[in-house]
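Peer 1: Sequence and computational prediction follow.
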Amino acid sequence: MQSFKLVEGDLVLELGEIVMAEGTDELVQCVKSSLGTNKGEWFLQPELGIKFRAFLEKNLNEEEMREQIRQGLFQEPRIKTVDSIKFEHDKPNRIMTVRFSATAVDGTTIESEVTQHVG
């Protein structure tokens, strides 16, 4: 599959041409798009994304956050299993880094991370 390559939500251009993402890079980009969208935010697909509220509460609930990440990963139909989800909480800067690994239906393992501002 191919998609336009995005960096921080912006199209990537090289020599005036739009760059395409393919293979594992494209799959990771699609997964990160789901994880970076607040559920209900995009009117064309209101079910896309995760509930950011789980990451903004004063008393963070790791199980609730883990479930939101799992749901976000499984929104990509090419994801077969979620193998691990790990949280790294930078309390002074109120930033949560979520590292995850998953296996695609074709057997490819993807590993990546997303960063979220937290409560």
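Peer 2: Perfect, thanks for sending it.

Peer 1: When you work out contacts or count neighbours from here on, use the C-alpha atoms and nothing else.
Peer 2: Fine.

Peer 1: distance between stretch 105-119 and the chain's centre?
Peer 2: With C-alpha atoms, centre = their mean, to the nearest Å as the basis, stretch 105-119 stands 6 Å off its chain's centre.

Peer 1: What lies in contact with it?
Peer 2: The contact list for stretch 105-119 (C-alpha atoms under 8 Å, 6 or more residues apart in numbering) reads 24, 28, 32, 35-36, 55-60, 78-80, 94-104.

Peer 1: Kindly report the same for stretch 41-51.
Peer 2: With C-alpha under 8 Å, 6+ apart, stretch 41-51 has contacts from 33-40, 68-69, 71-72, 75.

Peer 1: tell me the two of the residues you listed that are most distant?
Peer 2: Spanning the widest gap among the contacts of stretch 41-51 are 40 and 69, at 15.6 Å by C-alpha to C-alpha.

Peer 1: another structure for you, compare them:
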Amino acid sequence: MKSPKLQDRDLVIENNDLVMIDDDEELIQSVKNTLLTRKGEGFLGSEDGTSYDNLLGKGTSQEEARDDIIEALSKDERVGSVTNITFIDDPVSRTRKISLTIQKQDETELTIDEVELNA
């Protein structure tokens, strides 16, 4: 699949041309966009995205957050499974980042480092 490249969620244009990406780079971008989009806030309020109910805020459960992440990413047929999720919490700045490893349908793995979730 080919998609326009995004940087900080904006389209990347070089030499007056839209930069396109594919393969693993596009899948990583798609996974990040899924994680950064709250469920129900996507295009026309679709059910794409990730439920943030267990991801951010007081009393959140990492186990329930893992389930929400796996549920969101399993909607992409290229993702076979999520093999590892690491939460990086910073209580001073009150932010949460996640790093994860996914196994593609062809059984190769991709690592996605430090996606910062916003409140």
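Peer 2: Sure, I can see it. It should be emphasised that the depicted structure is a prediction, and the values quoted were computed from it without experimental measurement.

Peer 1: what's the TM-score here?
Peer 2: Aligned and superposed, the two chains score 0.90 in TM-score terms (TM-score structural alignment, normalised by the length of the first structure); 118 aligned residues with a C-alpha RMSD of 1.5 Å.

Peer 1: So residue 40 and residue 69 of the first structure - more neighbours on which side?
Peer 2: residue 69 (23 against 14; other C-alpha atoms under 10 Å).

Peer 1: Now do the buried residues in the helix or strand in which that one is found.
Peer 2: Using DSSP states H and E, residue 69 of the first structure sits in helix 62-74. Using 16 or more other C-alpha atoms under 10 Å as the test for burial, helix 62-74 of the first structure gives 65, 66, 68, 69, 70, 71, 72, 73, 74.

Peer 1: In the first structure, which strand is the longest?
Peer 2: strand 79-90 (DSSP state E).

Peer 1: Which elements pack onto that strand?
Peer 2: Other helices and strands packing on strand 79-90 of the first structure, by 3 or more C-alpha pairs under 8 Å, 6 or more residues apart in numbering; DSSP states H and E, are helix 62-74, strand 95-104.

Peer 1: Now with 6 Å, please.
Peer 2: strand 95-104 (3 or more C-alpha pairs under 6 Å, 6 or more residues apart in numbering; DSSP states H and E).

Peer 1: Mean distance between the strand it packs on and the second structure after superposition?
Peer 2: Its matched residues in the second structure lie on average 0.7 Å from strand 95-104 of the first structure after superposition (mean C-alpha distance after the TM-score superposition for the first structure).

Peer 1: Look through the second structure and tell me its longest helix.
Peer 2: As assigned by DSSP state H, the longest helix anywhere in the second structure is helix 23-36.

Peer 1: tilt between that helix and strand 79-90?
Peer 2: Helix 23-36 of the second structure and strand 79-90 are oriented at 50 degrees to each other (axes from the mean of the first three to the mean of the last three C-alpha atoms, to 10 degrees).

Peer 1: Give me the angle between helix 23-36 of the second structure and strand 95-104.
Peer 2: Counting by the same axes, to 10 degrees, helix 23-36 of the second structure lies at 140 degrees to strand 95-104.

Peer 1: so what does helix 23-36 of the second structure touch, helix or strand wise?
Peer 2: Secondary elements touching helix 23-36 of the second structure (3+ C-alpha pairs under 6 Å, 6+ apart): none.

Peer 1: Could I get the buried residue list for that helix?
Peer 2: Neighbour-count burial for helix 23-36 of the second structure [16+ other C-alpha under 10 Å]: 26, 27, 28, 29, 30, 31, 32, 33, 34, 35, 36.

Peer 1: Tell me, how many residues neighbour the residue lying closest to residue 64 of the second structure once chain neighbours are set aside?
Peer 2: For residue 64 of the second structure, ignoring the flanking residues on the chain, the nearest one in space by C-alpha to C-alpha, 6 or more residues apart in numbering is residue 54 at 6.0 Å. Residues contacting residue 54 of the second structure under the criterion other C-alpha under 10 Å number 19.
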